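K.L.:
Whatever this is, show me its structure:
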Amino acid sequence: MTEQYVFEPERRDLAMVCREMFNRKNTNVAGGNISVKITASKDIDFGIVHIKKNHDYIIMTPTMMSESWYEKLDGSQILVVDLENGKQIDGVGRLTREINMHIEAYKANPGITCVYHSHAEESMFWATIGQDMPNVTEITSDTMSLKKIKCLPYRPACSKELADLVHENLVAIGDDALENIFLLNSHGVLITCTDLHAATRILETVEWNAKIAYQETIFKSLGLLKNYKSCGKDTTAFLD
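P.N.:
Sure, this is the predicted structure:
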């Protein structure tokens, strides 16, 4: 089938993931944003859009995707951005002001191919109190490479200060940035990954962990638990 616009399959896939993120309540109507890096495999001339072989682009959700459309996006509404200069070259809609945070994440590690930000409800609890999230469930601590679920210090949303902070912390963890989630103080979560659907899995499993960790914290405060429990034993793993 002939593609109607550049990177059509990838943009349709991202639009579908956005709908599921919203429908599964992994963000709220206030927003969130997702981008995926694509290195063009060939030169493409698509009307006025010119794609250069071996050049890096990102496809990205538009601003107001939740408020205006409840994330019921068509692939054509997913934007195409030249990663080198941050300019939008295709897509119906406008760039979010958080484009700078995405670009700084990609600069931090060339292996990152997905940057996924949401206002996930359970994780937002830990982010809002500015505390690292206890990592207690098997799926986050054993079967995924996630270690500490760290909360970054507060910086205003969409600011250069936040983008720089994200860049600095991703550089500091090296290749762990290829499958990582940070809590953004009072602003939600930021996932960096090598695959869009893997990033979605991280968000969903960390949301479960956030709820369970909250319940364990309540039990500890009531004296019903002495320590956090994980995988059948007391644990302080990933809490230091």
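
K.L.:
hey, let's count contacts and neighbours off CA atoms from now on
P.N.:
Will do.

K.L.:
quick one: the residue most central in space within the chain from His102, how far?
P.N.:
Taking CA atoms, centre = their mean, the centroid of the chain lies closest to Tyr116, which sits 1.8 Å from it. Computed as CA to CA, to the nearest Å, the Tyr116 to His102 distance reads 9 Å.

K.L.:
Check the contact lists of those two and give me the overlap.
P.N.:
Counting by CA atoms under 8 Å, 6 or more residues apart in numbering, the residues touching both Tyr116 and His102 are Ser35.

K.L.:
run this one through as well so I can compare:
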Amino acid sequence: MIEYHAREKLAETCKLLYDRKLTVSAGGNMSVRISDNEFIITPTGRNKGMLRPEEMVRMDLDGNILSDGKPSIEHKFHLALYKINKDTGAVVHCHPLYCVTLAVQDLPVKTALTPEGVLLLGEVPMLKYCTPGSQELVDEVAAHSSYKAMLMSKHGALTQGKTLEEAYNRMEELEFQAQLQLLAGKAKELPASEVKKLGKM
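P.N.:
You can find the predicted model right below:
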């Protein structure tokens, strides 16, 4: 992906996340891969609804900063996912209200309430609490790198995808499933046989 196009798409996606109330203020961080060894990530401390393309920070997979600006303090788990998963093209981490409502209670998201949850997300693990920006958090994310989406205890949510749109769509679906779970109360999930069938689609 051409760098400036990636910067534009990342800024647009940040605005969309903010407008859809999937993140607030400077919360969260998002990135998109632009080559095998480089990615663009949101800067630290900036309101996601106001970011401009030129503010995004270019980095390589060795952790070197290749442009102006200071990257998010959590850039290392983005870097880890890109290193581990060669087909990951984007990572989205934010603090959606319903996902965080579950995460502060250490309650996992039940993605098998609807077929879409199974198809778009699959199983969503609950990561143990780690200090934001810490190596412990990087290691915890890396240990769950095979999942499309994750909840972080007392923290937020994370999705990855082959494209920025796919990673965004998974975050939107994750928040929908969390909201549905909280509103539906004791609704039963799909039978295991149906989940297995959907998993093969």
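
K.L.:
Need the counterpart of the residue nearest to the centre of the first structure in the second structure.
P.N.:
By TM-score structural alignment, Tyr116 of the first structure lines up with Val92 in the second structure.

K.L.:
these two touch, right, that match and Tyr168?
P.N.:
Yes. With contact defined as CA atoms under 8 Å, Val92 of the second structure and Tyr168 form a contacting pair (6.7 Å).

K.L.:
which residues are in contact with both of these two?
P.N.:
Thr159.

K.L.:
List the residues that contact Val138 of the second structure.
P.N.:
Per CA under 8 Å, 6+ apart, neighbours of Val138 of the second structure: Lys76, Phe77, Ala80.

K.L.:
Identify the residue of the first structure aligned to the second one.
P.N.:
I take that to be Phe77 of the second structure. Going residue by residue (TM-score structural alignment), Phe77 of the second structure aligns to Met101.

K.L.:
distance of its match from Phe125 of the first structure?
P.N.:
22 Å.

K.L.:
out of these two, which sits in the busier spot?
P.N.:
Met101 (24 against 19; other CA atoms under 10 Å).

K.L.:
How about the more buried one, nearest residue that isn't a chain neighbour?
P.N.:
Ala163 (4.1 Å; CA to CA, 6 or more residues apart in numbering).

K.L.:
Tell me the counterpart of that neighbour in the second structure.
P.N.:
By TM-score structural alignment, Ala163 of the first structure lines up with Val138.

K.L.:
Can you tell me the element that match falls in?
P.N.:
helix 135-143 (DSSP states H and E).

K.L.:
now Gly45 of the second structure: how far from Asp62 of the second structure?
P.N.:
23 Å.

K.L.:
for the longest strand along the first structure, packing partners?
P.N.:
Longest strand in the first structure, counting residues (DSSP state E): strand 32-39. Counting contacts by 3 or more CA pairs under 8 Å, 6 or more residues apart in numbering; DSSP states H and E, strand 32-39 of the first structure is packed against strand 56-60, strand 114-118.

K.L.:
Identify, out of these, the most deeply packed stretch.
P.N.:
Each of those was scored by mean neighbour count; the highest is strand 114-118, a mean of 26, by mean count of other CA atoms under 10 Å.

K.L.:
buried set for the longest helix belonging to the first structure?
P.N.:
The longest helix of the first structure (DSSP state H) is helix 196-221. Using 16 or more other CA atoms under 10 Å as the test for burial, helix 196-221 of the first structure gives 196, 199-200, 202-204, 206-207, 209-214, 216-217.

K.L.:
Mind picking the one among those that's closest to Glu168 of the first structure?
P.N.:
Of all those, Glu168 of the first structure sits closest to Ala199, with 20.5 Å by CA to CA.

K.L.:
Many thanks, have a good one.
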